[in-house]
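K.L.:
My questions concern the predicted model and sequence given below.
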Amino acid sequence: MSIINDILNHSFVKIKNPKIVETKLQKIVKDGYENLMILADFDYTLSKFKDKNGDECLITHSIFVKCTKEVRPELSQKLEVLCKKYGPFEHNKEISRDEKISHMENWWNFSHECIVDSKLSHDDIEKFVKDAPLYLRDFAVEFIQLIEDKNVPLIVFSAGIGNVIEMILQRNLGKIPSQLHIISNFMNFNKKNNICELFTEPTIHSCCKNSTVITGEQTYTNDIKSRPNIILLGDSIEDVHMDIGMVNESTAIKIGFLNHSIDSRFDEYSDAFDILLIDCQSMEIPLQLLKLCQNSDFNNLDAINNL
């Protein structure tokens, strides 16, 4: 039995074109870890969409809506107004892409201005994160630890808030692995009283998560240029574009988490992603695929499956 058939034994896994995926996977496995990089979204991708009770979890931005209601009610109210105003445009297929991008830029920029105006301290945010229902997916820690062990770059493209991502990773892993690089919206804090005074530029929203937003001379740039194979993880249709600008890309397996509105979104997601994980709160499948690269000395998946 091929690895694809083995994966499809999980009821939550859907693959529209198994032969294509198996060919891609064979190439990635044969080339090994030294030719591989991981591109991943964070909110509802590395993090859970639902907790063990079936309740919807938070994302990095919504922490500032939900966790500030008592201590910063004016901030919470302003952010909720912005969500109601701009949220419907994010998945609206009736408007042009340029119009959608304009709405997303406004949403993110106005939200960040509200957060800065509220004068939150780093300690405030750490407390919000500690108390918030925002959790890594099951097996996410093992996934990241294997990436670290095999020296595979993990680029996290997130339209969320990078400081919150760092806090979540630090809490779960005890550190930020050197192979893990976060491209996101970061809050800068002043030295006097550790108050948030601005956000980094450019603003990274849901429609611009790819290498075009990597600014400056990053230490890992040369490393990823030499790695032609990609495993991409996302929960939004926009996430399939995270590999834009990866100049030496050869083979990419794109894994999508379809977290909600399953019936109405299934066909679109099935076309966009190679592997679709339906209502799944685990990184079990990406971890399983990543482990296969340990067998890069083998030339075909049948040999791997017969181990």
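P.N.:
That came through, no problem. Numbers count the residues shown, from 1 in each chain.
K.L.:
Please make it C-alpha for all contacts and neighbour counts, starting now.
P.N.:
Noted.
K.L.:
To what extent is Gly32 buried, counted in neighbours?
P.N.:
By other Cα atoms under 10 Å, the residues close to Gly32 number 19.
K.L.:
ok, it - contacts?
P.N.:
Counting by Cα atoms under 8 Å, 6 or more residues apart in numbering, Gly32 makes contact with Cys293, Gln294, Asn295, Ser296.
K.L.:
from those residues, which would you call buried?
P.N.:
Cys293, Asn295, Ser296 (16 or more other Cα atoms under 10 Å).
K.L.:
Under a three-state scheme, what state does the first one occupy?
P.N.:
Secondary structure for Cys293, judged by DSSP: H, G, I helix; E, B strand; the rest coil, is helix.
K.L.:
Over to Ile204?
P.N.:
coil.
K.L.:
contact partners of stretch 106-124?
P.N.:
Residues external to stretch 106-124 that are found in contact with it (Cα under 8 Å, 6+ apart): 64, 72, 75, 78-79, 82-83, 86, 189, 193-199, 203, 205.
K.L.:
Please repeat the previous calculation with a cut-off of 6 Å.
P.N.:
With contacts defined as Cα atoms under 6 Å, 6 or more residues apart in numbering, stretch 106-124 is touched by Asn194, Ile195, Cys196, Glu197.
K.L.:
For burial, what's the neighbour tally of the first one?
P.N.:
Other residues within reach of Asn194, judged by other Cα under 10 Å, total 15.
K.L.:
In contact with it, which residues?
P.N.:
Per Cα under 6 Å, 6+ apart, neighbours of Asn194: Ser121, His122.
K.L.:
Could you do Lys93 as well?
P.N.:
No contacts exist for Lys93 under Cα under 6 Å, 6+ apart.
K.L.:
and the gap between it and Asp124?
P.N.:
38 Å (Cα to Cα, to the nearest Å).
K.L.:
And Glu99, by the same measure?
P.N.:
Taken as Cα to Cα, the span from Glu99 to Asp124 is 35 Å.
K.L.:
Which one's more surrounded, those two?
P.N.:
A count of neighbours by other Cα under 10 Å puts Asp124 above the other of Glu99 and Asp124, at 14 against 11.
K.L.:
what kind of secondary structure is that one in?
P.N.:
With three-state DSSP as the basis, Asp124 sits in helix.
K.L.:
how close does it get to Thr68?
P.N.:
Noted for Asp124: a distance of 10 Å to Thr68, by Cα to Cα.
K.L.:
what does Phe186 give?
P.N.:
As defined by Cα to Cα, Phe186 lies at a distance of 19 Å from Thr68.
K.L.:
quick one: which of the two has more around it?
P.N.:
Higher neighbour count among Phe186 and Thr68: Phe186, with 21 against 18, using other Cα under 10 Å.
K.L.:
And here is the other one:
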Amino acid sequence: MVHHVPWIYTPVRTVLAIWNQLTKTEIPELAKSSVLMRERSRVEDTIHAMQRAGAGSLQVISDFDMTLTRFAHNGRRVPTTHNILDNRLLIDEDCAKKMRELLNTYYPIEIDSSRTAEEKLPFMVEWWTEVHELLIQQGIRKDMLAQAVQESSAMLRDGYKLFFDRLTEQQVPLLIFSAGVGDVLEEVMRQHRVFYPNVHIISNYMDFDQTGVLRAFKGQLIHTFNKRDGALSHAAGLRALQGRPNVLLLGDSLGDLTMADGVSEHQNILTIGFLNDQVEERKESYVDSFDIVLVRDETMDVANAVLRCITSSRRNK
């Protein structure tokens, strides 16, 4: 004779495990073939810890170029904020040629998986400094930036509107850390109609004279591998980020992982890395470093799904 043990005699630990599984919100987007994870269970546990804390405890920190913007479209590279300045309205052919030469010299170094961030650092400083000097020499006019953006093929990732709308609806601050050009970045967001009040930008901003001509760049140079310094010096001063210990971080470079270093007393950090090119060479280092890696995924689908889950807790209703 078989005696069925009533569920009330099941060990408490087992009941809790079953309850946790029943109450977890599934994220089917994490099963996409483009998604790589080193520890799926840790990813899910982090997401649900952030969900329990609610949208009021969340902040999002993101890179811009090739993270919020697409990497490529129809087989062609989508321009970064620096690339958008390659427009005859703003610079001449000689300047454009020199900027392309710098890109061909330094970008392979930026993505070289055999070099450490420390080894890449001086090269990135050289690259950004030389580009900025070239742009200053061109005497770029501020009133021409909007037209240059409009004429460019700049594109945010598919699903971007849902991402920005969800953040502003839930009053979640978005801190964008960009090694690009802040003035161009802002214009891209304005033209896509997502430059909302909850968005805070830390980037390289142009300094125009009284006639609206570029004369210098403001403040500290921000490049791919010194975002930690920017995070520590800027993030602490933003009141909107205070009391939000949970962080969703998005980036396309290993250097982006330091963007959350300015968050004091953080509780949970979930990192999503966009692996756009040189996949086989960089896959291992990305999977070791980011919680979620998206391989050649030009959408915000996974980020939107994670965000939807985090901000759908009962605390938010």
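P.N.:
Here it is on my side, so go on. As the structure is a prediction and not an experimental result, all values here were calculated from the model.
K.L.:
TM between them?
P.N.:
The TM-score (TM-score structural alignment, normalised by the length of the first structure) is 0.88; 293 aligned residues with a Cα RMSD of 2.3 Å.
K.L.:
quick one: the helices in the stretch 1-150 of the second structure?
P.N.:
12-23, 40-53, 81-84, 93-110, 117-137, 145-151 (DSSP state H, counting those that start in this stretch).
K.L.:
tell me the most buried of the ones you listed?
P.N.:
helix 81-84 (a mean of 21; mean count of other Cα atoms under 10 Å).
K.L.:
ok now that helix, how far from the chain's centre?
P.N.:
Here the centre of helix 81-84 of the second structure is set off from its chain's centre by 17 Å, with Cα atoms, centre = their mean, to the nearest Å.
K.L.:
And the contacts of that helix?
P.N.:
Contacts with helix 81-84 of the second structure, where a contact means Cα under 6 Å, 6+ apart, come from Gly180, Val181, Val184.
K.L.:
try it again with 7 Å
P.N.:
Asp65, Ala148, Val149, Ser152, Gly180, Val181, Val184, Leu185 (Cα atoms under 7 Å, 6 or more residues apart in numbering).
K.L.:
Next, the mean deviation of it compared to the first structure.
P.N.:
For helix 81-84 of the second structure, the mean deviation from the first structure after alignment is 1.4 Å (mean Cα distance after the TM-score superposition for the first structure).
K.L.:
Where in the first structure does that helix fall?
P.N.:
Under TM-score structural alignment, the alignment places helix 81-84 of the second structure onto residues 60-63 of the first structure.
K.L.:
Now name the helix or strand holding Arg190 of the second structure.
P.N.:
helix 182-191 (DSSP states H and E).
K.L.:
Can you mark which positions in that helix are buried?
P.N.:
For helix 182-191 of the second structure, using 16+ other Cα under 10 Å, the buried residues are Gly182, Asp183, Val184, Leu185, Glu186, Glu187, Val188.
K.L.:
who touches the aligned residue in the second structure for Ala272 of the first structure in this structure?
P.N.:
In the second structure, Ala272 of the first structure lines up with Ser289, judged by TM-score structural alignment. For Ser289 of the second structure, no residue meets the contact criterion (Cα under 7 Å, 6+ apart).
K.L.:
that older thread, adding distance to Asn17 of the first structure as columns, could you present the buried ones among the contacts of Gly32 of the first structure in CSV?
P.N.:
Formatted as CSV, those follow (distance: Cα to Cα, whole Å):
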residue, distance to Asn17 of the first structure
Cys293, 21
Asn295, 24
Ser296, 23
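K.L.:
Name the nearest residue to Val43 of the second structure, ignoring sequence neighbours.
P.N.:
Asp291 (6.5 Å; Cα to Cα, 6 or more residues apart in numbering).
K.L.:
what's the distance between the one you found and Val60 of the second structure?
P.N.:
Relative to Val60 of the second structure, Asp291 of the second structure is positioned 15 Å away (Cα to Cα).
K.L.:
try Thr80 of the second structure
P.N.:
Taken as Cα to Cα, the span from Thr80 of the second structure to Val60 of the second structure is 21 Å.
K.L.:
what's the matching range in the first structure for the helix holding Arg190 of the second structure?
P.N.:
Counting by TM-score structural alignment, helix 182-191 of the second structure corresponds to 162-171 in the first structure.
K.L.:
post-alignment, that stretch versus the second structure, mean distance?
P.N.:
Relative to the second structure, stretch 162-171 of the first structure is 0.6 Å off (mean Cα distance after the TM-score superposition for the first structure).
K.L.:
For Ile109 of the second structure, list the residues it contacts.
P.N.:
Contacts of Ile109 of the second structure by Cα under 7 Å, 6+ apart are Lys120.
K.L.:
middle-most residue in the first structure, spatially?
P.N.:
Nearest to the mean C-alpha position of the first structure, by Cα atoms, centre = their mean, lies Asp41 at 1.2 Å.
K.L.:
Translate that one into the numbering of the second structure.
P.N.:
The alignment partner of Asp41 of the first structure in the second structure, by TM-score structural alignment, is Asp63.
K.L.:
Next, work out how far apart that match and Trp127 of the second structure are.
P.N.:
Asp63 of the second structure is 19 Å from Trp127 of the second structure, by Cα to Cα.
K.L.:
Map Val152 of the first structure onto the second structure.
P.N.:
Using TM-score structural alignment, Val152 of the first structure sits opposite Val172 in the second structure.
K.L.:
Its match: what secondary structure?
P.N.:
Assigned with three-state DSSP, Val172 of the second structure falls in the coil class.
K.L.:
Could you tell me how many residues sit around it?
P.N.:
Val172 of the second structure, neighbours per other Cα under 10 Å, totals 22.
K.L.:
Please apply the same query to the one 3 residues further on.
P.N.:
The tally of other residues near Leu175 of the second structure (other Cα under 10 Å) stands at 24.
K.L.:
surely it meets Asp63?
P.N.:
No - using Cα atoms under 7 Å, Leu175 of the second structure is not in contact with Asp63; the gap is 8.6 Å.
K.L.:
and the gap between Leu198 of the first structure and Leu58 of the first structure?
P.N.:
According to Cα to Cα, Leu198 of the first structure and Leu58 of the first structure sit 23 Å apart.
K.L.:
The two: who's more crowded?
P.N.:
The residue with more neighbours, out of Leu198 of the first structure and Leu58, is Leu58; 23 against 17, by other Cα under 10 Å.
K.L.:
what's near enough to touch that one?
P.N.:
By Cα under 7 Å, 6+ apart, the contact set of Leu58 of the first structure is Pro133, Leu134.
K.L.:
cool, and Gly245 of the first structure?
P.N.:
So Gly245 of the first structure contacts Ser211, Thr212 (Cα under 7 Å, 6+ apart).
K.L.:
Map it across to the second structure for me.
P.N.:
Aligned partner of Gly245 of the first structure by TM-score structural alignment: Gly262.
K.L.:
any idea whether the closest residue to its match other than its chain neighbours is helix, strand or coil?
P.N.:
Leaving aside its chain neighbours, Gly262 of the second structure sits nearest to Leu232 (4.2 Å; criterion: Cα to Cα, 6+ apart). Classification of Leu232 of the second structure using three-state DSSP returns helix.
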